[in-house]
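J.: Give me coordinates for this.
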Amino acid sequence: MNGQPFQTPVEYLKGVGTARAEVLKKELGVKTLGDLLQHFPFRHIDRTRFYKIKDVQDDLPYVQVIARVTRKEILGEKHTKRLVAQVQDDTGVMELVWFQGIKWVEKNLTAGKAYILFGKPGSFNGKAQMSHPEFDLYGSEAAQRKGNLTLQPVYSSTEKLKQFTLDSKGIQKLVVGLLDQFAREITENLPLYIVNKFKLMARADAYRNFHFPEDANKLAEARHRLKFEELFLLQLKLLKNKVLHTQKFKGAIFDKVGPFFNEFYAHKLPFELTNAQKRVLKEIRQDTQRGVQMNRLLQGDVGSGKTVVALMSMLIAIDNGFQTCIMAPTEILASQHYQTIKSLVGDGFIEVALLTGSVKTKDRKIIHQKLENGELKILIGTHALIEDKVQYQNLGMVVIDEQHRFGVEQRSKLWRKNVIPPHVLVMTATPIPRTLAMTLYGDLDVSVIDELPAGRKPIKTVHLYESSRLRMFGLMKEEIAKGRQIYIVYPLIQESEKLDLKNLMDGFETISREFPLPQYRISVVYGKIKAEEKEYEMQRFVRGETQIMVATTVIEVGVNVPNASVMIIENAERFGLSQLHQLRGRVGRGAEQSYCILMSKDKLSADGRIRLNTMVKTNNGFEIAETDLQLRGPGNIEGTQQSGLLDLKVSDLTTDQELLMLCRKCVEDIFAVDPQLAAPEHQVLNMAFQDKNAGLSWNKIS
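T.: Have a look, this model is predicted:
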């Protein structure tokens, strides 16, 4: 498909024209011949199988029979007019009925002749019946041409398209015309040694057989070939970006580990590092010694110790004479990082500052001054860090937390804060399944912290129905008696904000009755209250002045209260898996046993039940992310919608994981021997980058 014909506007294809081209563009995004070729059927109807009339049952989706017309007649008047025909084979009799197109059927259906009949079976008065079946004269050329005795493609269409006779059949007709005219222009876009090594179907054959398969085996081969191509080209693009990045962006060399790192490691680190943390630090250390800008993603579950790894990496940068910063998406999260790092480094060790929109002008000026003269070594903040006024003397490392909340432009502004681009460490507490990480962040190196610090007890998760509410109250009283604190979280979904607020307020009243003053004190936090009021309530809870925090999901990120040991999630069936997992991560911060209680109504959807069962079964964020990927599909996982990378035509990241790994390895092997793709056999891959219809929209990849 490399070449001009497939970039031709679709209106120039025979049978399309301006009006149909416009509706194809609006409804399906089909603008060119290449787009039409890649509007693949979503299933195929098996027209190779024939039923005997005695075996036709009305619960079958469709059937195909060969039968002879024994009689036909038009019954009824005007509005009740219908054509009824009786057909039979050697096993029984069936009735056919048409309410529309009666004149055409009357003319083309001849008594005494045998036909191939195809349609949705039903029954009437105990007899087999088919309404509006397709029919072709048995043994005729037309029957063969129309796709009988084959796997017939079914294309997605819309009501608007059907007004232009572009239902599945209409689209099929256009694709037939396109292939008849241009199939020979579909050229190979993978090196022949790859095609041969993996026994892939030739590209032109794959397109033809995906649309109009000769048989089920050929369809499977065609699908495999096109999936391989799509995933291979995706990984090729991502890894080529990585190679270009390595060549283009030189990085500062951190060639020593000095007093800041050593002092912290020997005297300030409050716990033994896990093996996973040590491994990640080693990977970062190696990255920062190569003279190339580090571009690394650090994945780790809530509480796995990512912040300590980030801090120790920053201390290496500081030992080498550089400044560092952490950018977080919200003030709450930035403040939490500030508090955590301040408590880890203590006073008088290193200068740390917090810069957010709330910082007063006077304090802001001091921060700017200390940054410029190099006195300030660690700056933590929000988008405020990328303002033009913020100038560093020598920025060497940038840590970006929950980076999917920042745009590409915002991230690159930080890079430009130094002559040599700073090393970049991107952190996320949203565990991402491996296949998704390889697709979304395929141009980054990925590190994973997959174990929790020693002494942490796994959180016990329980699913309770409304009828067990008294049991929940009992557990709450037991924990408060031990001096612990409790979160109760209500869903907040914008469409039903009034209802949600009512639920929260009703819940607050119930809790207030069950836990009265002065023995118990309760904080309430939700999105609509003023920022200072929210902060006041949060701080009361942090200081232990209130035992229960009733809140919406505003506490999902950014609240760290080691003394809180119970997380109760009301209407848990209304939350997504990753959100449930994030909320659960607010407890279990101390050494005490913590609990997560999922409250739900009695009736649950199948997906809701799977979500809650998954939470009860495992604390592993990566297992949860895999289940989330299977339930929701990749396009709906947090932070992936805007990527444009998941607009895959034939592949599915939930089912094609092995194939993705294979393609990734294959591309890595190519770049290992030919990073410039200069070898003659790789010229075809360079062509794929130029070809808009190579199987992926490159312009969507940032």
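
J.: Going by C-alpha atoms from here, please, whenever you check contacts or count neighbours.
T.: Noted.

J.: burial count for the residue nearest to residue 189 when sequence neighbours are not counted?
T.: In space, and not counting its chain neighbours, residue 189 is closest to residue 684: 5.5 Å by C-alpha to C-alpha, 6 or more residues apart in numbering. The tally of other residues near residue 684 (other C-alpha atoms under 10 Å) stands at 18.

J.: For the comparison step, fold the sequence that follows:
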Amino acid sequence: MNSTPADIPLAYFKGVGATRAQVLASELGLTSAWEALQCYPFRYIDRSRFYKIGELQDSGSDVQIIGRITQMKLVPMKRGKRLVAYLQDDTGTLELVWFRGYKYIQEQLKSGEVYVAFGRLNRYQSQWNMAHPELELKSKFEQQQRSSLQPVYPSTEILGKKGITQRLFRAIQQQAFQQCRAGLKEVLPPNLIVRLQLIGREEAFRHIHFPENADLLAKARFRLKFEEFFFMQLHLLTKNIQHKQRIKGLPFEKVGNYFGDFYQNHLPFELTGAQKRVVKEIRNDLGKPIQMNRLLQGDVGSGKTMVALLSMLLAVDNGFQACLMAPTEILAQQHYKGLTELLEPLGLEIGLLTGSVSKKDRQPLLEGLASGELKLIVGTHALLEKQVEFKQLGLAIIDEQHRFGVAQRSKLWKKNSIPPHILVMTATPIPRTLAMSVYGDLDNSVIDEMPPGRKPVKTEHWFDKNRLKMIQFLKQEIAKGRQAYIVYPLIQESSKMDYKDLMDGYESISRDFPQPQYQISIVHGQMKAEDKEFEMQRFVRGETQIMVATTVIEVGVNVPNASVMVIESAERFGLSQLHQLRGRVGRGADQSYCILMSSYKLSDEAKTRMSTMVNSQDGFQIAEVDLQLRGPGDLLGTQQSGVLQLKIADLVKDNPILKRARSEAFDILKDDPKLEKPEHQLMKRQYQLLYSDKALWGYIS
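T.: This is a model prediction of the structure:
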């Protein structure tokens, strides 16, 4: 039998039936016994404690009370009726209320009897009440042996209306466990179970749903979380191994004149130790007949573009072409301009292909790429178009890779008979837990060192009452010959949100900084590309002192003379965006500043974001806080969050378990890469069961 138990439809379960089964499927995605068993409790309630009615304090908490039913009555409402029963102990009276199913309750409930009532406490007009409580005769309650820890399962309003209560859910889990029990075979190697002192798989499922005590619950949770992470990491590491075995690459066997000349004579600055280390890692990859599949992480301003250029020169030295793909036209133009200046001493031409390049200018580029005369090109999605053909594309570099879908990136593979080497770069630091999970099949390089001489950007959080102070500060910086950005979250006024919008802001700034003394640029996503570029260039040339913009300038603008970044309604932005925006300043030798403007009304999360920005310059540390605040799904967006459909493990809270699981999976694959040993057969079968339908998208960066 496979390690996954037999799937019995929930419609056949006692208390469920066809209608409730349909609701469980639509609301929670549960259709079978095995799926139900993997719907884990999200918390547990201590049922060992009983409260007196007179000592009740917290509305909204779950409590358990022993009392006698003294009275019952039906109370008419605008729509239908409600049943009210009064539960009394020696300290007071509690109202028990039912808005539905009250006829059945009225028939079952016995006035004068002593009951155990359990449920969510509410207070209405100085009277405590409990809606739809779990009720059991005290005599019956005392006869049953039960755990003091009662599981609480996910629920929705629709489930409640259909009578799928927590009590029914627990009954479903008891049936599911009995149905699946025979199939809960062990799937981890015996020596791993002994080494980590893991409880058995069947035991883990029993104690996660029906814990006898807190210790067994903790062991069950650890076992199931470890198993979930372990098979995920086994999959990612297997993909990496298979990639290196199956996907042939173009070996760059020499370090030639272009690389050597540039490195020896034209580097504009000494590389940092981290840059040298990463270049060495990439050179090592490119020298093998295996396709490189590497992720390059580096904070804003850490020097990823220089590493990219050196990698591209290695391609040219070996007779291949290289492309650099960016998500926006602004960023592509920025890369093109910077690389053109760096390559000028080498006499090496580089092209630029974006959506706004005219047909007339596009034709020579296409011909140059097809003939092989044009060795280097920077572009946007336009590089993926069918008519763009390379003679011999050896290296594809993808900047801000999270902005591209996997299917889009896969089109680059088809630009060559042997797939080009892939280097994906991001200036948005990825928390280590995500790097191990979403990108766990890629080789990972990190530039964790900033170029010397860069002054940290001073970051301050000011409230709206400090607006005059902010204006005065900007005027002082402009008087020194500096420039400033003022960024707004919205383009047009929103009736739902009380945030400064760009157009109002522009008018206000224009009054505070009148012409002809001051010149202001305005840039936002709804402008035509040529208008946007015109305004950008005015700012770059220093013809305007202030750029009023939306987050369109988050990436791709490099003006060393800009020393102030003002972010309006800063509470509206995520940490990653705030950090990226701050990275637009601090690129010159002068002290730079980032001012976070916000209202006084801040959520706890917004306060955390503000204090994190003020106290930290480290993008990786900021990314970790962002992960804790938002969770992996929001951080990754819809394109990649599906990778992390974890049922019990939590990337943020269970980081140590994830690291241990990856380490154990790595050691097993290092010793037995094809999982051929007898002790690995059950594990191999489970892995195939879990991942047989997963496309190896990881091959495509």
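
J.: re the thing from before, from what I can see, the residue nearest to residue 189 of structure 1 looks like it's in a helix, true?
T.: Yes: counting by DSSP: H, G, I helix; E, B strand; the rest coil, residue 684 of structure 1 falls inside a helix.

J.: Trace it over to structure 2, please.
T.: Residue 684 of structure 1 maps onto residue 682 in structure 2 when the alignment is built from TM-score structural alignment.

J.: residue contacts, that match?
T.: 3, 186-189 (C-alpha atoms under 8 Å, 6 or more residues apart in numbering).

J.: what about it, distance to residue 658 of structure 2?
T.: Here the criterion is C-alpha to C-alpha, to the nearest Å. By it, residue 682 of structure 2 lies 21 Å from residue 658 of structure 2.

J.: Kindly report the same for residue 152 of structure 2.
T.: The gap separating residue 152 of structure 2 from residue 658 of structure 2 is 25 Å, by C-alpha to C-alpha.

J.: Return the set of buried residues in stretch 281-292 of structure 1.
T.: 281, 284-285, 287-290, 292 (16 or more other C-alpha atoms under 10 Å).

J.: Likewise for stretch 340-348 of structure 1?
T.: Residues 341-342, 345 are the ones in stretch 340-348 of structure 1 that count as buried (16+ other C-alpha under 10 Å).

J.: So what's the gap between it and the chain middle?
T.: Remark: stretch 340-348 of structure 1 is offset 37 Å from the chain centroid, using C-alpha atoms, centre = their mean, to the nearest Å.

J.: Equivalent analysis for stretch 668-676 of structure 2, please.
T.: The answer for stretch 668-676 of structure 2 is 30 Å, by C-alpha atoms, centre = their mean.

J.: how long is it end to end?
T.: Across its full length, stretch 668-676 of structure 2 reaches 11 Å between end residues, using C-alpha to C-alpha.

J.: Relative to structure 1, what is the average displacement of the helix ranked longest in structure 2?
T.: Counting by DSSP state H, the longest helix found in structure 2 is helix 214-246. Helix 214-246 of structure 2, aligned to structure 1 and superposed, deviates on average by 0.8 Å (mean C-alpha distance after the TM-score superposition for structure 1).

J.: what's that helix aligned against in structure 1?
T.: Counting by TM-score structural alignment, helix 214-246 of structure 2 sits on residues 216-248 of structure 1.

J.: now swap in stretch 592-612 of structure 2 and tell me
T.: Taking TM-score structural alignment, stretch 592-612 of structure 2 hits residues 594-614 over in structure 1.
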